[in-house]
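Chemist: sequence-free structure coming up:
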């Protein structure tokens, strides 16, 4: 089984758990020390994925949002069992499991599975970016061809985080320069960039597990992924996805 095949299998394992617990009346919710929510489904998914990886890739490191671990210089699986937990616990269908394989500090495989949306995206270095709807035939995806910032569609996760972690004014400067803006949030906005539905997704604060799978997806779709300083890293605490043609302009506006 190739690494991509394994990542897709892990997404199947995760989907079986999350689909069953989504909108469950007995869903257990707790708060972590940083005040972000965690559900019993988050923990069950990460534990199940780790169990499979222990069997199939026993020599690889595993770093997950809920159970910890750090990606070092070698091979590491970086997991977000449920990205968009606030949506998940409120019954909003925009959430996903994110699975990435990082090798030598760079994501080389990424799978993003959103069963409540009926959508899955995946990519591997040199193999392109792909998506399928409701388990249907895979379709190769690519970023948009928008060249002017005045024609661009931009998204973020939460406007309030810009005040706390970067600059609210800088994000509004980008918004004012663009044609349209929304807050699709979390994984979804980056997937929308990868498939060409929108052109930019910017976040002033992210964790490595939030965007490791995103980086390889966007890059394999022909786009560009960096932190807000322009470094092509998933682990620098911020994120900007674009179709590539608008990237430098967006970085400049974000300051």
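Modeler: Yes, it's here. Computed from a prediction, not measured in an experiment: that's the story for all the values here. Residues are numbered from 1 along each chain as shown.

Chemist: alpha carbons only for contacts and neighbour counts from here, please
Modeler: OK.

Chemist: Give me the most central residue, the protein.
Modeler: residue 187 (3.7 Å; Cα atoms, centre = their mean).

Chemist: Next, the contact list for that residue, please.
Modeler: Residues counted as contacts of residue 187 (Cα atoms under 8 Å, 6 or more residues apart in numbering) are 83-84, 95-96, 112, 210-211, 214.

Chemist: Presented hereafter is structure B, for comparison with structure A:
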């Protein structure tokens, strides 16, 4: 970008991100349930497939042309460049689901400016849904072939009426918070473990009121932040720090955030 070229607006960046999501969906769906899917174990014992690497390479190649001055931080290939504008990529969140044929998986793509997530796209083609949010532009969900609809969190203000999605009991146990989770589960009206990206998008849709988990990386969190905030919800670490400050996340409709955080904290 030269001095005479105007800086892209957030709306411009969102258009780029949605284009990338469409391309990512095509690549991933072509490999979903493929008989020749290549699955490897990374050093941390998590799975990576040829779909993960193909999607991330495509996004990096496109951004190198469309946003050459921006940096990119991805799950599979690390950090490229140095800029106050950074794209954070999880090419397939829920790779284990992808491998097993469970449809809860998808792209997480965020634009972080000066350390703050300003734009997020979450695309789950096997579920037939795409969500996005950008600061000042609202949060939206589009079903396959349908019109986008604006998202808003629920108005549930009592724990006894709330639905909680907790993701993984093992993760809570390893974090030393299983007792706290069980305590909260006894107070809410309903508990489920929808898992991965879907739990948080259900909060943005107003279908779930509290969602939380541990053992996350920045690429698991960044894209969720603008969607949740623009839908009227609250997102933090379990102990109330800023998102991405540690490996945990607590997402609520806002009305229940303080009470959920209190229940999940270690005194």
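Modeler: Now that the structure is in, tell me what you want to look at. Fair warning: this is a prediction, and the values are worked out from it, not measured in the lab.

Chemist: Need the TM-score from the superposition.
Modeler: The TM-score (TM-score structural alignment, normalised by the length of the first structure) is 0.97; 255 aligned residues with a Cα RMSD of 1.3 Å.

Chemist: Under the alignment, what does the residue nearest to the centre of the first structure map to in the second structure?
Modeler: Here residue 187 of the first structure is matched to residue 197 in the second structure, going by TM-score structural alignment.

Chemist: Then residue 114 of the first structure?
Modeler: Checking TM-score structural alignment: residue 114 of the first structure goes with residue 124.

Chemist: Make TSV out of the contacts of residue 187 of the first structure and add neighbour count and distance to residue 176 of the first structure.
Modeler: What follows is those, written out as TSV (neighbours: other Cα atoms under 10 Å; distance: Cα to Cα, whole Å):
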residue	neighbour count	distance to residue 176 of the first structure
83	26	28
84	22	27
95	27	28
96	30	30
112	28	30
210	29	26
211	32	25
214	33	26
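
Chemist: can you list those residues in CSV and add secondary structure and distance to residue 41 of the first structure?
Modeler: Shown next, in CSV, are the contacts of residue 187 of the first structure (DSSP: H, G, I helix; E, B strand; the rest coil; distance: Cα to Cα, whole Å):
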residue, secondary structure, distance to residue 41 of the first structure
83, strand, 12
84, coil, 12
95, coil, 12
96, strand, 12
112, strand, 16
210, helix, 17
211, helix, 20
214, helix, 22
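
Chemist: my read: residue 228 of the second structure touches residue 235, true?
Modeler: Yes. Assessed by Cα atoms under 8 Å, residue 228 of the second structure is found in contact with residue 235 at 6.9 Å.

Chemist: neighbour count winner among those two?
Modeler: Per other Cα atoms under 10 Å, whichever of residue 228 of the second structure and residue 235 has more neighbours is residue 228, with 31 against 27.

Chemist: you'd agree that one is in a strand?
Modeler: No. Secondary structure of residue 228 of the second structure (DSSP: H, G, I helix; E, B strand; the rest coil): helix, not part of a strand.

Chemist: which residues touch whichever residue in the first structure pairs up with residue 144 of the second structure?
Modeler: Counting by TM-score structural alignment, residue 144 of the second structure lines up with residue 134 in the first structure. The contact partners of residue 134 of the first structure, taken as Cα under 8 Å, 6+ apart, are 115, 118-119.

Chemist: Top of these by number of neighbours, please.
Modeler: Neighbour-wise, the contacts of residue 134 of the first structure (other Cα under 10 Å) top out at residue 115, 24 neighbours.

Chemist: quick one, strands of the stretch 1-150 of the second structure?
Modeler: For the stretch 1-150 of the second structure, the strands defined by DSSP state E, counting those that start in this stretch cover 39-41, 47-49, 71-74, 78-80, 85-93, 106-113, 116-124, 129-134, 138-143, 149-150.

Chemist: Any chance of a markdown table for the ones you listed, columns distance to residue 176 of the second structure?
Modeler: As requested, these are exported to a markdown table (distance: least, Cα to Cα, whole Å):
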| stretch | distance to residue 176 of the second structure |
| --- | --- |
| strand 39-41 | 26 |
| strand 47-49 | 25 |
| strand 71-74 | 29 |
| strand 78-80 | 29 |
| strand 85-93 | 24 |
| strand 106-113 | 28 |
| strand 116-124 | 29 |
| strand 129-134 | 32 |
| strand 138-143 | 34 |
| strand 149-150 | 37 |
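
Chemist: out of the ones you listed, nearest to residue 169 of the second structure?
Modeler: Of all the strands of the stretch 1-150 of the second structure, it is strand 85-93 that lies closest to residue 169 of the second structure, at 18.7 Å by Cα to Cα.

Chemist: Average offset of that closest one relative to the first structure?
Modeler: Between strand 85-93 of the second structure and the corresponding residues of the first structure, superposition yields a mean separation of 0.3 Å, by mean Cα distance after the TM-score superposition for the first structure.

Chemist: Which residues belonging to that strand are considered buried?
Modeler: In terms of neighbour count (16 or more other Cα atoms under 10 Å), strand 85-93 of the second structure has its buried residues at 85-93.

Chemist: one step back: shared neighbours of residue 228 and residue 235 of the second structure, anything?
Modeler: With Cα under 8 Å, 6+ apart, residue 228 of the second structure and residue 235 have common neighbours residue 251.

Chemist: so what's residue 163 of the second structure up against?
Modeler: Residues 188-192, 208-210 are the ones in contact with residue 163 of the second structure under the rule Cα under 8 Å, 6+ apart.

Chemist: The first structure: which residue goes with that one?
Modeler: By TM-score structural alignment, residue 163 of the second structure lines up with residue 153.

Chemist: Run a quick neighbour tally on the counterpart of residue 54 of the first structure in the second structure.
Modeler: With TM-score structural alignment defining the correspondence, residue 54 of the first structure maps onto residue 64 in the second structure. When counting by other Cα under 10 Å, one arrives at 15 neighbours for residue 64 of the second structure.
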